[in-house]
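Novice: please work out how this folds:
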Amino acid sequence: MYFDVISIGGPILVVILVIAGIGLFFFVERFIVLAAIKSAIRKGDDEQTFLVKVDRRLSAQKGARADEIHEIISLMVERLTRNFRFISTAATVAPLLGLLGTVTGMVKIFNSLDKTENLKYAGQLAMGIGEALYTTIAGLIVAITLTVLLNIIKEMITSIENELTDIYLKAPVTKGLL
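Specialist: The predicted model follows:
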């Protein structure tokens, strides 16, 4: 069943599926990292987070101000957004590839239309329609899914940033934070 769909969808469907796999891989990687950081923050286990790095930078500066704390946290959070471009690009490219599959499927349909007076070419017509539909569906499913997953990761990062800011703004700043 699945191989039939892939064979009807053609090479463009295969590319869409590969892009989906890459996007999902990077989502899982970021999700695992962010979940571990959130867990460590909640447990107060600073050795397991990058909080120690922030503390070391701020400990070197006596009397660090809130804006400096925020700047350092922002730089750390920026690191957490790595691999976003892969997920975002996959979500953007997938529907475009689906559209490309639709166009190539339609070309096959139009190439078969002049031969449809003979019913033996009806299969070619059906293959073109199938390619058009399967690639469009796959492209949209991948784009929608990866967009939702990317937003989940963004929310996790925002939550981490807020928690770090709260922790450091409440901490004594003159001797280092931890």
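
Novice: switch to C-alpha atoms for all contacts and neighbour counts from now on
Specialist: OK.

Novice: where's the residue nearest the centre of the chain, which helix or strand?
Specialist: Nearest to the geometric centre of the chain sits Ile87, at 2.7 Å (CA atoms, centre = their mean). Applying DSSP states H and E as the criterion places Ile87 in helix 84-113.

Novice: to compare against the first, here's another:
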Amino acid sequence: MQALLFFWIQSQPDTSAADTSSIADSLSLAAQQENMSMLELLAEGGVLMIPLFLLSIVAIFVIAERWRSLNNSRIEVDGFLRTVEGMLKDGDRERALTYCDSIDKPLARILKAGIRRLGRSIRDIESAISNAGKKEIFHLEKRMNWLATIAGVAPLVGFTGTVTGMIEAFMDIQSLQGNVNPSVLAGGIWEALITTATGLIVGIIAYGFYNFLLGKINRTVHELENASADFIDMLQSPSSKKKQEAQKVR
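Specialist: Predicted coordinates:
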């Protein structure tokens, strides 16, 4: 494309030397912008690109860590409850506790707290399960406030960079008493807008993943609540030994 523009310039007999020089300068500037890498482009955003870069690193860490943690917390609820129920109905409480320790999932830790209270009232067991559930929910939501903060702060940092960049641009205009080439002013403006674009991108990604991960947390909490309720119902149902004793009495 540059070759075509050069050929067009040479083919114009009425073009003055000044116009030719201006076009050549514009062509050179366009070539420099095309050859600018993404890293160089981001570096033009100024010092506020540093906190935006740090915020993006923290956001990536939180997203990856929470995603991994939530996926690892998943468990096949029905099969786990059937196994625990069978052990408890056989009167093997210690085996049930050992089985929960081997699973090391939020549901296993919650039910383990209830199994330890076996022999007490249902209210005590429910209280132990509720307290254990609150602890697990706290761990599931860990660092999610970081992601929410980044989603709100990153665009504001970007806007701040744009404002400071515009202030510097108008200060340059004042220092030059208005004798400024429009291309110089435009260059300062698009450099300032880099921070806004970067801040918006970081904020949008953080906000999107915040809602996505929050949905996964809510689904996990719902499963834990249902499984805990099923466990309490199972404890209130008569055991196989009690059924056999009742049949013998009859």
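
Novice: TM between them?
Specialist: The TM-score (TM-score structural alignment, normalised by the length of the first structure) is 0.84; 172 aligned residues with a CA RMSD of 2.4 Å.

Novice: hang on, the earlier thing: thought the residue nearest to the centre of the first structure was touching Leu146?
Specialist: Yes. With contact defined as CA atoms under 8 Å, Ile87 of the first structure counts as touching Leu146 (6.5 Å).

Novice: mutual contacts of the two, please.
Specialist: Common contacts of Ile87 of the first structure and Leu146 (CA atoms under 8 Å, 6 or more residues apart in numbering): 23-24.

Novice: ok, back up a step: counterpart of the residue nearest to the centre of the first structure over in the second structure?
Specialist: The alignment partner of Ile87 of the first structure in the second structure, by TM-score structural alignment, is Leu147.

Novice: tell me how many other residues surround the closest residue to Val157 of the second structure other than its chain neighbours.
Specialist: Leaving aside its sequence neighbours, Val157 of the second structure sits nearest to Gly199 (CA to CA, 6 or more residues apart in numbering; 6.4 Å). Taking other CA atoms under 10 Å as the neighbour definition, Gly199 of the second structure ends up with a count of 30.

Novice: Gly199 of the second structure sits in which helix or strand?
Specialist: Assessed by DSSP H and E, Gly199 of the second structure sits inside helix 182-236.

Novice: can you get me the start-to-end distance on stretch 39-54 of the second structure?
Specialist: 15 Å (CA to CA, to the nearest Å).

Novice: what does it correspond to over in the first structure?
Specialist: Aligned by TM-score structural alignment, stretch 39-54 of the second structure falls on residues 3-18 of the first structure.

Novice: the matching stretch: which residues count as buried?
Specialist: Buried residues in stretch 3-18 of the first structure, counted by 16 or more other CA atoms under 10 Å: 6, 8-10, 12-13, 15-17.

Novice: repeat for stretch 121-139 of the second structure
Specialist: Buried residues in stretch 121-139 of the second structure (16+ other CA under 10 Å): 122, 125-126, 128-130, 132-133, 136-137.

Novice: please state the offset of it from the chain centre?
Specialist: The chain centre lies 28 Å from the centre of stretch 121-139 of the second structure; the measure is CA atoms, centre = their mean, to the nearest Å.

Novice: in what helix or strand does the residue nearest to Gln2 of the second structure when sequence neighbours are not counted lie?
Specialist: Sequence neighbours aside, Leu27 is the residue nearest to Gln2 of the second structure in space, at 7.4 Å (criterion: CA to CA, 6+ apart). Taking DSSP H and E as the criterion, Leu27 of the second structure maps to helix 17-35.

Novice: what lines up with Leu113 of the first structure in the second structure?
Specialist: In the second structure, the residue paired with Leu113 of the first structure is Ile173, using TM-score structural alignment.

Novice: its match and Thr162 of the second structure: what is the separation?
Specialist: According to CA to CA, Ile173 of the second structure and Thr162 of the second structure sit 17 Å apart.

Novice: how far apart are the helix holding Ile87 of the first structure and its match in the second structure?
Specialist: Taken over the aligned residues, the distance from helix 84-113 of the first structure to the second structure averages 1.1 Å (mean CA distance after the TM-score superposition for the first structure).

Novice: what sits closest to Lys216 of the second structure if chain neighbours are left out?
Specialist: Leu70 is the one closest to Lys216 of the second structure (CA to CA, 6+ apart), at 7.3 Å.

Novice: what residue in the first structure is paired with that neighbour?
Specialist: Mapped onto the first structure by TM-score structural alignment, Leu70 of the second structure lines up with Leu34.

Novice: the helix or strand that contains its match vs helix 84-113, what angle?
Specialist: Using DSSP H and E, Leu34 of the first structure maps to helix 2-43. Counting by axes from the mean of the first three to the mean of the last three CA atoms, to 10 degrees, helix 2-43 of the first structure points 170 degrees away from the direction of helix 84-113.

Novice: off-centre distance for helix 2-43 of the first structure?
Specialist: Computed by CA atoms, centre = their mean, the chain-centroid distance of helix 2-43 of the first structure equals 8 Å.

Novice: now for that helix, which elements pack on it?
Specialist: helix 84-113, helix 122-170 (3 or more CA pairs under 8 Å, 6 or more residues apart in numbering; DSSP states H and E).

Novice: let's go with 10 Å and repeat that
Specialist: Other helices and strands packing on helix 2-43 of the first structure, by 3 or more CA pairs under 10 Å, 6 or more residues apart in numbering; DSSP states H and E, are helix 51-59, helix 66-80, helix 84-113, helix 122-170.

Novice: contact partners for the aligned residue in the first structure for the residue nearest to Val157 of the second structure?
Specialist: Taking TM-score structural alignment, Gly199 of the second structure has Gly139 as its aligned residue in the first structure. By CA atoms under 10 Å, 6 or more residues apart in numbering, Gly139 of the first structure lies in contact with 12-13, 15-17, 19-20, 90-101.
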